[in-house]
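Chemist: A predicted structure for the sequence below; I have some questions about it.
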Amino acid sequence: MAEEATTPPDAAAAPSEQVVLEADYVYELRDENSIVAEGNVEALYDGRILRADRLIYNRTTERVRATGNVVIIDTDGSQQFSDEVEVGSNLSDGYAIGYSARLTDGSTVVASSAIRQPGGINAMDQVIYTACPICEAKGQKPTWTLRARRAVLDQESQMMSYRDAVLEVMGIPVFYFPYLAHPDPTSDRRSGLLIPSVGLSSKLGAFYQQPYYWAVSDSSELTISPMISANVNPMLELDYRKRFYSGAINLNTSLTREKDFDSDGEKFGEEKWRGHLYGSGRFALNNHWQWGFGVETQTDDLYDRRYDLDGQGEERGIYMSQPRRLLSQLYAVGQGDTYYTDVALLSIQGLRGGDVNGSLPKVTPLLFSEKYWDLGDYGFASVNASTAVLRRNVGSDSQRVSVGTDWTAYKILPGGFTFEPFAELRGDFYQLDSNSAGNGNESRLVGNAGTRIAYPMIRPGKTVDIMLEPEVMAAWGTSNSNDPAIPNEDALLFEMDESALFDANGVAGYDLYEGDGKLSAALTARAVWKDGPELSATFGRRWRSRTDTAFNTISNLDGTTSDWMAAATADFGRALRIDTHVRLDDDGMQLNRIDTRLTTQAKRWRATGQYYKISERLNLGGREEEGIYLSGEIRVTDRYSILFGQLRDISDNLNVQRDIGIAYEDECSRLELVFSRTELQDRTQGPSENIQVRFSLKTLGQFGSSEFD
């Protein structure tokens, strides 16, 4: 017999305080002023549900005692289990014996007893906590558990603390903590100590770095990471992040006072303050304009390699730095429906062995702006302006101002031909040092006019669509466009490839310009299957009316014929993708350059491979370069994987970087053991090798990180 019981009418007047009780049998003990429910008992209060075999509600004390398979389901979906529980009428405050709980994040906690107090303090004795799934039917034990004599959860501060805690991995005690505290996994950001980094290095000796995370405000945070080492003086590292209404900033810096030291930890030179600063920020001025900054600087060119600092090569603005070059920039960008503008101040710091202090320029400023119009049937037109002001402490200064205009149209001719006429005109003015030009000023007017004609042919099929598109570009431009007095600052390493084959001016940048007559031709083929795979390839070259000595062999614009250029892609989705770029010599079809990249991913593996080869003709050093890069992970079983990575310089028979390791991963943890070795040597920083171990625990973070050089 199922019955319902509710609280008295005065309590029931407030619906949020109403208790609904259902059971097979409900009866009253008048002498004890109690209500007893037995059999499939379920009590509902304010979204909380209590289920049990038997329940007694004492009206005098307003306490509920439940026994037998007790389950409490909270409003957040978490479930609590116990053999016996006594709670208040709100089904929250009380105690439990034989307690366990399954939290909303999937973690599990078990305790011999638990007490929940009205002030939000929850205490448990003989506690076991894990984020791993537990399956008693299969005899499956959790990968890791945290055992403690006592645990306390303060709901007001959202902190969990343990006394006499032991971390067990695979049932083996690994760490003992007299006291351990961490934020509740469901809480917001909290200040506190993070997992330290401990290791042994040939450069630093034994070292210990302890990060402290400070949640400064809802919109800012600071990580303070002091490091002490056996061989060198302490170093302090800081990471600061802050969000504003219009943008955000991110800063990473470090500071120490120490001498220089080599890869064996041997000190030399003067003891002085040393450090680095990497940072960026970007902010919106309005819907069309943004401004930002990027800063990269360090006191020593090998400082980052001595302390194994990361962060170089990251994007910190609208311009990217080159390897072993630091770039600081202050910029603004504006873009609307018919215009685009960017302006930047740039400063470059060289970290390479051959860099001379002061020889790298400061750009004050670099500007590009363009305004364009849709002329309807008459095509598209634009005007643009650019300026670059370069200052050096060592070497020549230069200033350039350029103003240009472009026009293009697109027509479809009878028979399916596409016809795209174009024209461009640009004026450049240079103000140079007198040692670079006789009068210090140079000017020129350059331009091109021509057309592109293509004939796309498509054959749809039941299983595959095939497309062939021959394309030709013919243009004529100004002759003698490159005055030897004009310094080449922005096209030193330029190389024309298939992406610029149909540009009238095949040169990137402003200091060099491709005039005279030129003719480009290429054939593009593409096959697209209905079920997804796609193959495509482009093959072509360029002819010029005369030789321009301003272009070197690397540019692919020297002489009157370019090398043959080809690009091919085989895309089979995640299973396999191959991208290849090839440059073949115009006389004899010898391989001058190849760059092939392969990516593959499946249930059991993921891998990336890249192979490159550059002939001595295209290398400023006059020697052939060849190398291969491999990286990936192979899942041998459902839990174990093999990690690998290698960057090999085949030309010098040198392993720039080699990594191999093994990883274990389940639903609640990941363990990696990786051996790394590099044979690269940069002045006082020579070859090194290390072993890295990292154990990541779900909800608790990363435990254990050691390195051995």
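Modeler: All right, it came through fine. Residues are numbered from 1 along each chain as shown.

Chemist: going forward, measure contacts and count neighbours with C-alpha atoms only.
Modeler: Fine.

Chemist: got a list of what the closest residue to Arg243 other than its chain neighbours touches?
Modeler: Excluding the flanking residues, the one nearest Arg243 by C-alpha to C-alpha, 6 or more residues apart in numbering is Ser219, at 5.2 Å. By C-alpha atoms under 8 Å, 6 or more residues apart in numbering, the residues touching Ser219 are 242-244.

Chemist: how about a markdown table for these, with distance to Val343, neighbour count and secondary structure added?
Modeler: Below are these laid out as a markdown table (distance: C-alpha to C-alpha, whole Å; neighbours: other C-alpha atoms under 10 Å; DSSP: H, G, I helix; E, B strand; the rest coil):
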| residue | distance to Val343 | neighbour count | secondary structure |
| --- | --- | --- | --- |
| Lys242 | 25 | 17 | strand |
| Arg243 | 24 | 15 | strand |
| Phe244 | 23 | 11 | coil |
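
Chemist: packing partners for the helix or strand encompassing Phe81?
Modeler: Secondary structure from DSSP states H and E places Phe81 in strand 79-88. For strand 79-88, the elements it packs on are strand 63-73, strand 94-102, judged by 3 or more C-alpha pairs under 8 Å, 6 or more residues apart in numbering; DSSP states H and E.

Chemist: ok, residues contacting that strand?
Modeler: Taking C-alpha under 8 Å, 6+ apart as the rule, strand 79-88 contacts 62-73, 93-103.

Chemist: just the buried ones out of those, please.
Modeler: Among the contacts of strand 79-88, those buried by neighbour count (16 or more other C-alpha atoms under 10 Å) are 63-67, 70-73, 93-97, 99-103.

Chemist: contacts only, for Ile56.
Modeler: 34-37, 64-66.

Chemist: adding distance to Arg635, write the helices and strands packed on strand 79-88 out as JSON lines.
Modeler: As requested, those are exported to JSON lines (distance: least, C-alpha to C-alpha, whole Å):
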{"stretch": "strand 63-73", "distance to Arg635": "38"}
{"stretch": "strand 94-102", "distance to Arg635": "30"}
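
Chemist: against that first model, consider the following:
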Amino acid sequence: MRIVLLVTILTIWTFPFKVLAKQVNENKIPVLLKADEVEYDRELSLVVARGNVELIQGKRILTAQTVTYNQKDDLMSASGDVAILNPEGDVVFADHAEITGDFKNGIADNIRLLLADNSRAVAFSGRMSNGKITKLRRGVYTPCQSCEGIKGVPLWQIKAYKIIHDREDKTIEYQDAFMEMFGIPVAYTPYLSHPDPTVKRRTGLLPISGGNNSKLGTFARIPYFVEIGTDKDITVELISTTNGGQILNNEYRQRFASGIVDLDFSGTVTDIKPKTAGASNQVEGKNKPRGHLFGHFRHHAKENLRARGDIRLSSDDTYLQRYSFSNDTVLENNFFVEAFDNDSYIAANTYLWQDLRPNNRQGDMPIVAPFLQYNYVSPLTRSGGNLEIDANFTALTRTNGTDSRRISVRSAWNQRAISTSGHLIGAFAMLQTDLYQASQVSKKNQNSDDTSSGFAGRIYPRVGFEWRYPLEKILGTTSLQLEPIAGMMVSPRGGNPALIPDEDSQAFEFDDTNLTSRNLFSGRDRVEGGQRLYFGLSGATYRPSGYSSIFFGQSYRLNNDDTFPSGSGVDGKLSDYVGRVMIRPSLPLDIIYRFQIDQDTLAFRRNSVFINAGPPALNVQLDYNLIDVNSGSASLPNREEISVRTTSRINESWKLRSSLTHDLTNKFTSSQSISLTYICDCFNFDVSYNRSFVQDREIEPTDTVLFQLTFKNLGTFNL
């Protein structure tokens, strides 16, 4: 018969557990005893519990087959499947244990320790001290579970003369320790310590990585993490190279109740090689201080009021690429504050850029401060109409070139209706009012020395109408949808005075996304004049297993408009054809295809293909882009490029990845890489090779081999 006795009752009615009773009085925590059989010898002051014995005090639990308690010595002897569960979550197993009545001190034979993350340690014997420290003699520790090496031996383990687990300090220490991999000793240290699994972050060394770069030579990255407080930390990383000097790279992080700050900065003193012939803006010399500062902060003052800042600065043009911090050639800095509610939005922005490209002058880059934005959208009326207001003030300053100030207000009334037969009708009436003050505006082109200055204004009315007729047919579980689209935009011709500089509308691109837009230009500085008709057809099929869609369209202008770049596809009356195809079946396949076809020659001016195919066992991603030389885009010069990325999950542990980018126009490979990764529950191995073909002043084509080993609980480990 199973017996359950509270120690407080036992001390009064049955047998005097004096020490346990004392514990109850001191700690106010009763001890619960469960056993199949309990005997008490009054002469020897012994209590013997047999069969499925459990002793429970608070969050500490002892289980065994037999427990003998000596009242005089205040000592419990436990044998047979002994297990002690500590409040911290770790469990001590043993064949036999001698434990004091307060559970805090004891010795054990053939001891096994199971930690909170299922890491394990075993030893011939062990000692528990003060309820917080477990000392193992001649022990072995490993966090590996399914990650096995040769003949069932863990992939890696630590053998030590002493292993000490301090639950109060949350540390595991080793004395005279050997690290073994596949059962073979590979390293020795007289002392080693690391946080136990309950610790999420603590000051210490992070995993070291290293490799070889054809220009920097052999390198090693040695990061050290410092926990400054519960809300802040810093990682200091020494990057040591044989040919490129020593770099100190740092990351500071801090979290507030209403935001975060993250700073990434580095520095070194090294030589800058002579500039490449023709490059006009490269610093050179010996023992030059170099570095970078990247950072961002977020602050949520209220639910609808927040601020953000992003900083990206470099000491010179080539530092970031030389030391593989970033491949960006233009660095954007932005600070803004925004507030919003259900109907309106207001923001204040500041932008500035650092230009790292060869032969570009920093003085040509604008500083935008301030950039003020206000938007309002009224609720829909019963008739389906609403009011939109979009106001903007921008101040743009350069040390070389055009300066401008702009006030712009757009107001529009939108009306929508659905006929009884399912026709969707939309109409709008818009008025854009702009006032500019500009200086040194080029009269002919951006590189002209013939400039003018002064004030310019513009009142630009525009009305539009759109018709859609969505149709659907259900065939079993398949939905077939077809939607013809037609619309018209009407406004006065012209509307772009010569004194209005084009700052935000240079990157013009005609495609399926803006065919039906109110203004083909993305910005405010250029407006579309005259009358334009557009028409298109979209279709889609939806099945439980996936869907596919297609769109095809074109536009027609009543008059030519020389505002659009030559070759843009809309510089004549009849535009190029634009379209989009999307295919997403149930198979692991995703295809997105966009195109622009010359309406006269039917030649492709733009082709953009993205394919994502295959399961994790073999996944292939392909990007293909073709931009014709006469596409008219100022920001996207003619090019034909293909990128291929593959990922192969060979099995649960091995992953192979590769990538290749090839310039088909200039017939050269711009980058290629391959990496092999081994991942298991306690170990991460990664080796990669990267070939960069970038050539820019001191930057030359390089080959980089990177090698990294990560051991769980000895540093950062993320699967």
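Modeler: Happy to help now that I have it. All of these numbers come straight from a predicted model, not from anything done at the bench.

Chemist: what's the TM-score here?
Modeler: Once superposed, the chains reach a TM-score of 0.91 (TM-score structural alignment, normalised by the length of the first structure), with 688 aligned residues with a C-alpha RMSD of 2.7 Å.

Chemist: ok, back up a step: save the contacts of Ser219 of the first structure as CSV, and put in distance to Gln610 of the first structure too.
Modeler: Formatted as CSV, those follow (distance: C-alpha to C-alpha, whole Å):
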residue, distance to Gln610 of the first structure
Lys242, 38
Arg243, 38
Phe244, 41
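
Chemist: so what's the equivalent of Leu330 of the first structure over in the second structure up against?
Modeler: Using TM-score structural alignment, the partner of Leu330 of the first structure in the second structure is Phe335. Going by C-alpha under 8 Å, 6+ apart, Phe335 of the second structure touches 307-310, 349-351.

Chemist: ok, of these, which one's closest to Val269 of the second structure?
Modeler: Nearest to Val269 of the second structure out of the contacts of Phe335 of the second structure is Asp310 (C-alpha to C-alpha; 25.7 Å).

Chemist: which position in the first structure pairs with that closest one?
Modeler: Applying TM-score structural alignment, one finds that Asp310 of the second structure aligns to Gly294 in the first structure.

Chemist: just give the closest residue to its match, not the sequence neighbours.
Modeler: Ser280 is the one closest to Gly294 of the first structure (C-alpha to C-alpha, 6+ apart), at 4.2 Å.

Chemist: is it true that that neighbour touches Phe293?
Modeler: Yes. Ser280 of the first structure lies in contact with Phe293 (C-alpha atoms under 8 Å); the separation is 5.5 Å.

Chemist: now the strands for the stretch 301-450 of the second structure?
Modeler: In the stretch 301-450 of the second structure, the strands defined using DSSP state E, counting those that start in this stretch lie at 305-314, 330-340, 344-355, 367-377, 385-397, 403-418, 424-442.

Chemist: for those, give me JSON lines that also has distance to Ser240 of the second structure.
Modeler: Shown next, in JSON lines, are these (distance: least, C-alpha to C-alpha, whole Å):
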{"stretch": "strand 305-314", "distance to Ser240 of the second structure": "20"}
{"stretch": "strand 330-340", "distance to Ser240 of the second structure": "26"}
{"stretch": "strand 344-355", "distance to Ser240 of the second structure": "27"}
{"stretch": "strand 367-377", "distance to Ser240 of the second structure": "37"}
{"stretch": "strand 385-397", "distance to Ser240 of the second structure": "41"}
{"stretch": "strand 403-418", "distance to Ser240 of the second structure": "45"}
{"stretch": "strand 424-442", "distance to Ser240 of the second structure": "48"}
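
Chemist: contacts only, for the corresponding residue of the second structure for Ser100 of the first structure.
Modeler: Aligned by TM-score structural alignment, Ser100 of the first structure pairs with Arg112 of the second structure. Contact analysis of Arg112 of the second structure by C-alpha under 8 Å, 6+ apart lists 92-94, 120-123.

Chemist: looking at the first structure, which residue lies furthest from center?
Modeler: Most distant from the centre of the first structure: Asp31, at 69.6 Å, with distances by C-alpha atoms, centre = their mean.

Chemist: so how far is Gly506 of the first structure from it?
Modeler: Asp31 of the first structure sits 100 Å away from Gly506 of the first structure, going by C-alpha to C-alpha, to the nearest Å.

Chemist: cool, and Lys141 of the first structure?
Modeler: Where Gly506 of the first structure is concerned, Lys141 of the first structure sits at a distance of 65 Å (C-alpha to C-alpha).

Chemist: next one: Gln209 of the first structure
Modeler: Counting by C-alpha to C-alpha - Gln209 of the first structure and Gly506 of the first structure are separated by 52 Å.

Chemist: so between the two, which is more surrounded?
Modeler: Neighbour tally, Gln209 of the first structure and Gly506, criterion other C-alpha atoms under 10 Å: the higher count belongs to Gly506, 23 against 20.

Chemist: so what corresponds to the more buried one in the second structure?
Modeler: Counting by TM-score structural alignment, Gly506 of the first structure corresponds to Leu520 in the second structure.

Chemist: cool, thanks, talk later.
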